[in-house]
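Q: got a sequence here, can you model it:
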Amino acid sequence: MKVYNGKSVFGGIAIGKISVYNKEQQQIERYHVEDAAAEVERFMRAKETAVNQLKALYDKALAEVGEANAMIFEVHQMMLDDLDYNDSITNMIETQKVNSEYAVGVTADNFAQMFSSMDDDYMKERAADVKDISERLVTVLSGGNGEGNKFSEPVIILADDLAPSETVQLDKDKVLAFVTRQGSSNSHTAILARTMSIPALIGVDVETDGAYNGVKAVVNGFTGEFIIEPDQETEQKMEEKRQEELEKKVLLQQMKGQGNVTLDGQTINLYANIGNVEDVASVLQNDAGGIGLFRSEFLYLESNDYPTEEEQFAKYRQVVETMHGKKVIIRTLDIGADKQVDYFNMDKEENPALGYRAIRICLDRKEIFRTQLRALFRASAFGKLSIMFPMIISVNEVREIKKMVEEVKAELKEQGIAYSDDVELGIMIETPASVMISDMLAKEVDFFSIGTNDLTQYTLAIDRQNPKLDPIYDPHHLAVLRMIKTVVDNAHANGIWAGICGELGADPELTETFLAMGLDELSVSPSLILGLRKAIRSTDVSKVKEEVLAKF
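A: Sure thing, here's the model as predicted:
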């Protein structure tokens, strides 16, 4: 038994035989051509064939993984028509009188090296795209069909790497999992794997020379382990774990497509909390009604410098487009306290949870905030986007934010940049101050989202990061629950909606309580959506409401 470790791209357990993936690579040779014009024409015909193949891949991906994930094949079509790329190939053919395969191969290496040397992670990913389209061209020029590997039985695919086109071409019914030596968790292939719900590992230092073809293995997408020739005890444990996961999925899949409606007809929205673009696949997979909290600070935490407007816009746009018109609520930058970013150069604080954080930073460093607002409103043109602001303690803060919003919208309008006028603006309710003036705040915004994690620590004066205080940290404390009810009541009295995006929203012991309070929305981790929906659909609020509300 051999155990290799890698990084999990998608969870799950797979047990089966290994199939080493063989790319349709041709040995590229350089040879002289007499008729350069005819060779250029041969290249153009091959390019046309490659474009048609990519169109077919787009249609297949559109049906299987949705429009946003299929877009990569439109991008590849555009890359094939890129003027610089084509000029490099045709100029080489005409001036050096060499064959098309060689010209494509050299151009691919040059462009891939150029992209790989860039600092921007997004641009680095384009190196793999250039290689992918170039390999497709060489395959067509060499007489290949570009259809990839075929499998006679379900297998665990082992490869050096998999291009997006190769992943989409896989017969999902014949793929148990895939394991690659290379790849990135932000690559198109990783995103597709998550969307297709295929257990996958990347960065596994295992031989791919064919020695393991047909050998039994286990992929543990929860721990990142790749176990080759597992012993009987290990295989049995993994099989039991796999069966457990399957049973859970089968049970909860019955909840997909069902309404979030109680037995007595009360409806509540179930949204998902996410930290990055890659999590959207899990949101869709678990049938969430929208995204109730996109933690935009992760764009800053994962970067070595301030994310540019373009970088942020690209991420926000991708999320709203992928959600196909479902609501996406993006929280503006919420750093400070336990989320520190070195390049912000913030002073050390004795009480960071009570210090310079979240909206306080944004209203102090307005250019950072303005950049984010511009990116957000630009993305609003591509879907149903809402914006919420964290750590609010006063009406004046909200009014200052709204003033900046209007300035940003005026700038975009003047510059002819599209944005939506139908963007809800909301605030996080996570301080006792915001609870106590929630009747006044409700007149200024479109919605409230209650951040129960911070609200609990501020209400109880307990640092939630301090393990010594765990025994007395009580999110069920009557004071916390009364505050939640106060916020909901004040929201409804002023015609706006109120939800919860903290961890408390998924607490099964409080589902009845939140329904009785009349909360309009609960936003939780994607994996908890279907279980929470099941609990909602089995609750009769009319039978418990009087008893529950009597506590408050």
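
Q: from here on, contacts and neighbour counts on C-alpha atoms
A: Will do.

Q: name the element Glu125 belongs to?
A: helix 121-141 (DSSP states H and E).

Q: mind listing what's buried along that helix?
A: The neighbour-count check on helix 121-141 (16 or more other C-alpha atoms under 10 Å) flags 124-141 as buried.

Q: now do that helix: distance to the chain's middle.
A: Relative to its parent chain, helix 121-141 has a centroid offset of 23 Å by C-alpha atoms, centre = their mean, to the nearest Å.

Q: which strands or helices does that helix pack on?
A: Contact partners of helix 121-141 among helices and strands, from 3 or more C-alpha pairs under 8 Å, 6 or more residues apart in numbering; DSSP states H and E: helix 36-65, helix 67-80, helix 100-116.

Q: Proceed likewise with the subsequent sequence, for comparison:
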Amino acid sequence: AALLRKAQQAIDRGVNAEAAWADAIEFFASQLEQLPDPTLRARAADVRDVGGRVLDHLVGRGAAGLRLDEPSVVISRDLAPSQIASLPVARVLAFCTAEGGPTSHTAILAKAWGKPAVVGLGTAVLELRDGTAVLVDGTRGEIVIDPDEQTTREFSQRRGAAERQAATERGAAGDPAITRDHRRVEVVANIGAVEEAAVALQHGAEGIGLLRTEFLYLSRRTAPTEDDHLAAYEAILRVMASRPVIARTMDIGGDKPVPYLDLPKEANPFLGWRAIRISLQRPELFAVQLRALLRASPGHDLRIMFPMIASIDELRAAKAELERARRAVTSAGHPVAARLQVGMMVEVPSAAVLADQFARETDFFSIGT
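A: Next up, the predicted model:
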């Protein structure tokens, strides 16, 4: 809202819309860059990226994607999310950026893609010409320009050792995690998309410790239907087979706004109308998700968890909604798992203080740190 206001004020003074928008974007991006927190500073790139895409529409030009005609090391001042998304992953050998840090999109995406990356190298790296031979060591955080034969050989040996180590780790991913004093530790994954279930399994996950169902509500214009929910849950459960899957009911609001719900503006939305409070005050929305979860449960170890529980009354009300959904599903002739564990997040002070009371009414806790 503040961004739009600043652009509108400039337009009212006679500045054309394109210039007003560009100036407003740069103003707020510069403010973010002055913040002490590195994660928030890195968000300046997000603001410029979104602003640039809006500007492309204003001036009637198509977004310029990055082209890679052959496998290459990508060198840039910084990379915006939309630029990274346009890259052909198979042709990216590594990333080098003049700016950015460990929380920048370049660093995050490079890790997700398994590509080496060195960020924050300074502007000198931008002087490298296309076709220059470069070695990139993401582990050491260094690059070597025009390496000699010995350096290339040493680098190749280090890369070979790293690849062998990675292969050994992948081969052992499915082994049980046992500490040196012979304690068995369950290792489960935190996922927020259907396709992430298979990735988790490939890396040795013994189940899903947190299925963040918000992905079904975000980046869309209308609320997901029961069939939308069901398709997603069944796909994930099919991949995980008999392994446990803990699905957290919608935790929207706060840092996850949903425009079609008309959430009110609040001074502190993180502790305001969000998560279970929305669910209980919008039971028709809650029921859609609960029914889909119950319909997906037969033959699987599905567990349901409620977020942001602050009082016993909230927990009991959520469980009552679940029971109401169960009756609706069985009345419609759909089977439901005979045993379905119900838990809650412990992420607000009152939940921690009243943990002994909550424990008598839940099957499990998940600690939100």
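
Q: what does stretch 424-435 of structure 1 correspond to over in structure 2?
A: Matched against structure 2 by TM-score structural alignment, stretch 424-435 of structure 1 falls on residues 341-352.

Q: that stretch: end-to-end distance?
A: End-to-end span of stretch 341-352 of structure 2 (C-alpha to C-alpha, to the nearest Å): 20 Å.

Q: who touches that stretch?
A: 302-311, 315, 358, 362-369 (C-alpha atoms under 8 Å, 6 or more residues apart in numbering).

Q: can you do 10 Å?
A: 246-249, 271, 301-312, 315, 319, 322, 353-355, 357-359, 361-369 (C-alpha atoms under 10 Å, 6 or more residues apart in numbering).

Q: how about the helix holding Glu125 of structure 1, aligned to which bit of structure 2?
A: Going by TM-score structural alignment, helix 121-141 of structure 1 sits over no part of structure 2.

Q: heading C-terminal from that helix, find the next helix or strand.
A: strand 155-159.

Q: counting by contacts, list what that following strand packs against.
A: Here strand 155-159 of structure 1 touches strand 13-20, strand 175-180, strand 200-202, strand 216-220, going by 3 or more C-alpha pairs under 10 Å, 6 or more residues apart in numbering; DSSP states H and E.

Q: single out the most deeply packed of the ones you listed.
A: Mean neighbours per residue, mean count of other C-alpha atoms under 10 Å, is largest over these for strand 200-202, with a mean of 29.

Q: now do the host helix or strand of Lys237 of structure 1: which elements does it pack against?
A: Lys237 of structure 1 is part of helix 232-253 when elements are defined by DSSP H and E. The contact analysis (3+ C-alpha pairs under 10 Å, 6+ apart) places helix 232-253 of structure 1 against strand 13-20, strand 216-220, helix 529-537.

Q: still on that earlier bit, any chance of the helices and strands packed on helix 121-141 of structure 1 in CSV with distance to Ser282 of structure 1 and mean neighbour count as columns?
A: Shown next, in CSV, are those (distance: least, C-alpha to C-alpha, whole Å; neighbours: other C-alpha atoms under 10 Å):
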stretch, distance to Ser282 of structure 1, mean neighbour count
helix 36-65, 12, 18
helix 67-80, 13, 18
helix 100-116, 29, 20
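
Q: between those, which gets nearest to Arg482 of structure 1?
A: helix 67-80 (41.9 Å; C-alpha to C-alpha).
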